[in-house]
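1. I'll drop the sequence and a predicted model, then ask my questions.
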Amino acid sequence: MKIKNVITISIGAVLVTACSAPLEKPIQGKIKKEVISFTPKVTGRILEIYVQEGDVVQPGDTLAMLDVPEVDAKLEQASGVVQAASAQSTLANNGATENQRKQLKAKREAVREQYVYAEKSFNRSKAMFDEGLMAPQQFDEVQSKYTAAKAQLDAVNAEWAEVEKGTRFETRNAAYGQQQQALGVLKEVEIAYSEKYIIATNSMQIETISLHEGELATAGYALFNGYIPNSTYFRMTIGEKEIAGYTKGKEITLLIPYINRDVRVKVQNVKQLARYADVTSPYPNLEIDEAFYEVKLVPSDAGEDLTDLLVNASVILKK
């Protein structure tokens, strides 16, 4: 009877001791990949989406096309402005046309004939006026016609000299500046027009497509979200009591439970979590107010294919 009681007490003591001893839970982490998003630069309605979730796209691939009618209208306006400015610049550089030169030459000859006739009339009238054979009123009329003919000839000669000299360089520079300004506006509109197409700028495995065809995509809204291929890494949180054992470059082994696979990794970076993370831990082996650090682990073998690993799946640190 006494022996049975002793055995019962001993077993009870062992059970109490076992229950009171803290169970050390293995350090766990998560599988992560670098995230990337593609967004439109202009607002437009989605006409067509060329990819599906799960596809891997490469730089230059067209992901979707938007309908932006405002850009189409501005493109037509800018094209018209460029044509007008180019014509003005060409006109300034070329100067008068051949027909304009012929017309001005004929006008100059006609004005010259009028001037010669007025000059002869003036000389005859002046001689008669000097001899008292012409009234002053008549002489004044002849002199006025002569002066007007001379002024008209001077004006036509000035026009001809301008044509011979060509367009002033100030006019040519002004026309050239207007042409360049119009070309700049056209280029700006063409860039906006090209933004109708959402083009991949990086390699990406598409995880989610936020909108569907027919919906309105606003500028800056992340339309395609996914991961950069071959960017798999691992992240885990370690308390300050153990962080000294995870120096940068140290190699360790992780177990991926859902596929029962070991992966060799090395510590790439260690950073302290924000103060709000220093709270009561759910694990018995972590203490209240203990600081925590985030450890980023990357594969030791850069050539190891980890593309198929599921993001946010759990991993366990093997000691």
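-> On my side now, so go ahead. What you see is a predicted model; the values in this text were computed from it and never measured. Residues are numbered from 1 along each chain as shown.
2. for the rest of this, base every contact and every neighbour count on C-alpha atoms.
-> Fine.
3. residues touching stretch 217-229, excluding its own?
-> 33-46, 202-211, 307 (Cα atoms under 8 Å, 6 or more residues apart in numbering).
4. which residues in the stretch 51-200 of the chain form strands?
-> For the stretch 51-200 of the chain, the strands defined by DSSP state E, counting those that start in this stretch occupy 56-57, 62-67, 197-199.
5. can you say which of those is nearest to Gln137?
-> For these, proximity to Gln137 was assessed by Cα to Cα; strand 62-67 is nearest, at 81.2 Å.
6. quick check, central residue of the protein?
-> Among the residues of the chain, the one closest to the centroid is Lys41, at 6.8 Å (Cα atoms, centre = their mean).
7. in a helix, that residue, correct?
-> No - counting by DSSP: H, G, I helix; E, B strand; the rest coil, Lys41 falls outside a helix, being coil.
8. for it, list the residues it contacts.
-> Lys41 sits next to Glu195, Ala219, Gly220 when contact means Cα under 8 Å, 6+ apart.
9. try it again at 10 Å.
-> Applying Cα atoms under 10 Å, 6 or more residues apart in numbering to Lys41 gives the contacts Ala192, Ser194, Glu195, Lys196, Tyr197, Ile198, Ala217, Thr218, Ala219, Gly220, Tyr221.
10. show me what whatever helix or strand Lys30 lives in is packed against.
-> Following DSSP states H and E, one finds Lys30 within strand 28-32. When contacts are defined as 3 or more Cα pairs under 10 Å, 6 or more residues apart in numbering; DSSP states H and E, strand 28-32 packs onto strand 233-239, strand 251-256, strand 292-299, strand 314-318.
11. relative to Gln88, which of these is closest?
-> strand 233-239 (61.5 Å).
12. chain center to the closest one, what's the gap?
-> On the basis of Cα atoms, centre = their mean, to the nearest Å, strand 233-239 is displaced by 36 Å from the centre of the chain it belongs to.
13. kindly report the same for stretch 89-103.
-> 43 Å.
14. please identify the buried residues of it?
-> Buried residues in stretch 89-103, counted by 16 or more other Cα atoms under 10 Å: Ser89, Ala92, Asn93, Gly95, Ala96.
15. tell me how far Gly44 lies from Lys196.
-> Gly44 sits 8 Å away from Lys196 when distances are taken as Cα to Cα, to the nearest Å.
16. joint contacts of those two?
-> Met65, Leu66, Asp67, Val68, Val71.
17. report the separation between the third one and Lys196.
-> The reference is to Asp67. 7 Å.
18. between those two, what contacts are shared?
-> Common neighbours of Asp67 and Lys196, using Cα under 10 Å, 6+ apart, are Val42, Thr43, Gly44, Arg45, Ile46, Leu47.
19. quick check: Val35 touching Met204?
-> Yes - using Cα atoms under 10 Å, Val35 is in contact with Met204, at 8.7 Å.
20. count the residues that sit near Ile209.
-> Residues lying near Ile209 (other Cα atoms under 10 Å) number 18.
21. just give the closest residue to it, not the sequence neighbours.
-> In this structure, Ile209 finds its nearest non-sequential neighbour in Phe224, 4.9 Å apart by Cα to Cα, 6 or more residues apart in numbering.
22. put this beside the first:
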Amino acid sequence: MSKSKAFAVIIPAAALVGWLGYTFWQAYQPQPERMQGQIEAQQYNISSKVAGRIEEVMVRKGDQIQRGDLIFTLLSPELDAKLEQAKAGQQAAGAMAEQAEKGARSQEIEAAKDTWRKAKAAAELRGKTYQRVDNLYQEGVVAEQKRDEAYAQWQAARYTERAAYQMYEMAREGARVETKRAAAEKARMAAGAVAEVEAYAADTQIESWHNGEVAEILLHAGELAPQGFPVVSVVDMNDAWAVFHVREDKLKDYRTGAQFEARIPALGDQKYAFAVSHVAVMGDFATWRTTDPAQGFDMRTFEVEARPVKPIDGLRVGMSVLVE
């Protein structure tokens, strides 16, 4: 056999042996691990602190809203009625406080003064009558009983005069300081009740407290909205993060502040930088993983949150995030 024929046999055989060796070597090399997570974002539920019927929803799913934008309005006739009641109570309390402050009217003061004068005149008359009866008693004309009766009537007339005078003085002085203060506090309490109902009434015009995108509309015009029930859900993609479930033995690479690169298949093959912002152990259910008996312990699973280092255009909630 010539040398050329020998080389023609040896070279393919050597190439085959080399390829088989490389294949076996590759097969026993550790394969890169892939960890998959998903994108989540801050979500806000917009609701009302009063119950009512939805009058109108001003937004649609996908709308971009800003803080202060009107989201929906409520119809609540009950609140309107309560507001009228509160305002009427406020006016009544204010009138009572004003009356206490001003005191009695001039006509009431004059009436009390005339009553006192009448009682005074009656007392003077009773006094003179007693003097006449007493003189007759001294002369022996009338019995002692008649004199005693005249004296009692005179004393009663004096007490009536004194009571009438005190009523007149009370009318002149007006209400006591404590009464005025109580009336003023009742007026202030009524004003607080009006302010409370007005605050509830203002909450029938619901505005957004956050910027974001409308993700869900749970109730529509004509439907009843219970107190605190979410009507519109808003998601803020500027406050988004990726969530991964990491085994305990891999956790050393994902400490708070650590950065890594990940790919988002929905956005192409480009890699994006993420920084770990939060690490927390998951619940005990189904998070334990048995290790080799030689290691002597079971590994737990931790939830790792990582936020994009820079804003990512087109990012949506639920997109997969791959880390190798």
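-> Looks like it arrived, so ask away. This is a predicted model, so every value here is computed, not measured.
23. which part of structure 2 matches the strand holding Lys30 of structure 1?
-> Under TM-score structural alignment, strand 28-32 of structure 1 corresponds to residues 36-40 of structure 2.
24. cool, stretch 110-129 of structure 1 as well?
-> Using TM-score structural alignment, the residues of structure 2 aligned to stretch 110-129 of structure 1 are 118-137.
25. and the matching stretch, how far from structure 1 on average?
-> For stretch 118-137 of structure 2, the mean deviation from structure 1 after alignment is 2.7 Å (mean Cα distance after the TM-score superposition for structure 1).
26. state the distance from Ala18 of structure 1 to Ile11 of structure 1.
-> Ala18 of structure 1 is 11 Å from Ile11 of structure 1, where distance means Cα to Cα.
27. please, a PyMOL command that selects the buried ones among the contacts of Lys41 of structure 1?
-> Per 16+ other Cα under 10 Å, the buried members of the contacts of Lys41 of structure 1 correspond to this PyMOL selection:
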select buried, resi 192+195+196+197+198+217+221
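28. neighbour-wise, which of Val35 and Met204 of structure 1 wins?
-> Comparing Val35 of structure 1 with Met204 by other Cα under 10 Å, the one with more neighbours is Met204, at 25 against 15.
29. in helices, which of the buried residues of stretch 89-103 of structure 1 fall?
-> With helices taken from DSSP state H, the overlap with these comprises Ser89, Ala92, Asn93.
30. return the closest of these with respect to Arg124 of structure 1.
-> Of all those, Arg124 of structure 1 sits closest to Ala92, with 46.2 Å by Cα to Cα.
31. which ones are touching the aligned residue in structure 2 for the closest one?
-> With TM-score structural alignment defining the correspondence, Ala92 of structure 1 maps onto Ala100 in structure 2. Residues near Ala100 of structure 2 by Cα under 10 Å, 6+ apart: Gly94, Gly174, Ala175, Arg176, Val177, Thr179, Lys180, Arg181, Ala182, Ala183, Ala184.
32. and those as CSV, adding neighbour count?
-> Converted to CSV, the contacts of Ala100 of structure 2 look like this (neighbours: other Cα atoms under 10 Å):
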residue, neighbour count
Gly94, 20
Gly174, 18
Ala175, 17
Arg176, 13
Val177, 11
Thr179, 14
Lys180, 20
Arg181, 15
Ala182, 15
Ala183, 21
Ala184, 20
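33. closest one of those residues to Asp114 of structure 2?
-> Closest to Asp114 of structure 2, out of all of the contacts of Ala100 of structure 2 and judged by Cα to Cα, is Gly174, at 17.3 Å.
34. trace that closest one over to structure 1, please.
-> Checking TM-score structural alignment: Gly174 of structure 2 goes with Gly166.
35. tell me where the stretch 101-250 of structure 1 has helices.
-> 136-165, 169-194 (DSSP state H, counting those that start in this stretch).
36. quick one: which of these is nearest Gly60 of structure 1?
-> Closest among the helices of the stretch 101-250 of structure 1, using Cα to Cα: helix 169-194, at 12.8 Å.
37. that closest one vs structure 2, average distance?
-> Averaged out, helix 169-194 of structure 1 is 3.1 Å away (mean Cα distance after the TM-score superposition for structure 1).
38. output the contacting helices and strands for that helix.
-> Against helix 169-194 of structure 1 (3+ Cα pairs under 10 Å, 6+ apart) you get strand 62-67, helix 69-94.
39. again, 7 Å this time
-> Applying 3 or more Cα pairs under 7 Å, 6 or more residues apart in numbering; DSSP states H and E, we find helix 169-194 of structure 1 packed against helix 69-94.
40. and the counterpart of His212 of structure 1 in structure 2, what is it in contact with?
-> Using TM-score structural alignment, the equivalent of His212 of structure 1 in structure 2 is His220. For His220 of structure 2, the contacting residues are Ile54, Val57, by Cα atoms under 7 Å, 6 or more residues apart in numbering.
41. what separates His220 of structure 2 from Tyr165 of structure 2, distance-wise?
-> With distances taken as Cα to Cα, His220 of structure 2 is found 71 Å from Tyr165 of structure 2.
42. ok, Trp241 of structure 2 next?
-> 84 Å.
43. next one: Gln31 of structure 2
-> With distances taken as Cα to Cα, Gln31 of structure 2 is found 110 Å from Tyr165 of structure 2.
44. can you check Arg300 of structure 2 too?
-> Separation of Arg300 of structure 2 from Tyr165 of structure 2 (Cα to Cα) stands at 92 Å.
45. Gln205 of structure 2 too?
-> On the measure of Cα to Cα, Gln205 of structure 2 and Tyr165 of structure 2 end up 60 Å apart.
46. now the strands: where do they sit in the stretch 201-319 of structure 1?
-> In the stretch 201-319 of structure 1, the strands defined using DSSP E, counting those that start in this stretch lie at 204-209, 216-217, 224-227, 233-239, 251-256, 261-272, 292-299, 314-318.
47. other SSEs contacting the last one?
-> For strand 314-318 of structure 1, the contact count by 3+ Cα pairs under 7 Å, 6+ apart identifies strand 28-32, strand 251-256 as packing neighbours.
48. how about those strands, which one is nearest Gly239 of structure 1?
-> Taking Cα to Cα, strand 28-32 is the member of those nearest to Gly239 of structure 1, at 12.0 Å.
49. and the very next helix or strand once past the closest one, how far from structure 2 on average?
-> Downstream of strand 28-32 of structure 1, the first helix or strand assigned by DSSP H and E is strand 35-38. If you overlay the two and look at strand 35-38 of structure 1, the average distance to its match in structure 2 is 1.5 Å (mean Cα distance after the TM-score superposition for structure 1).
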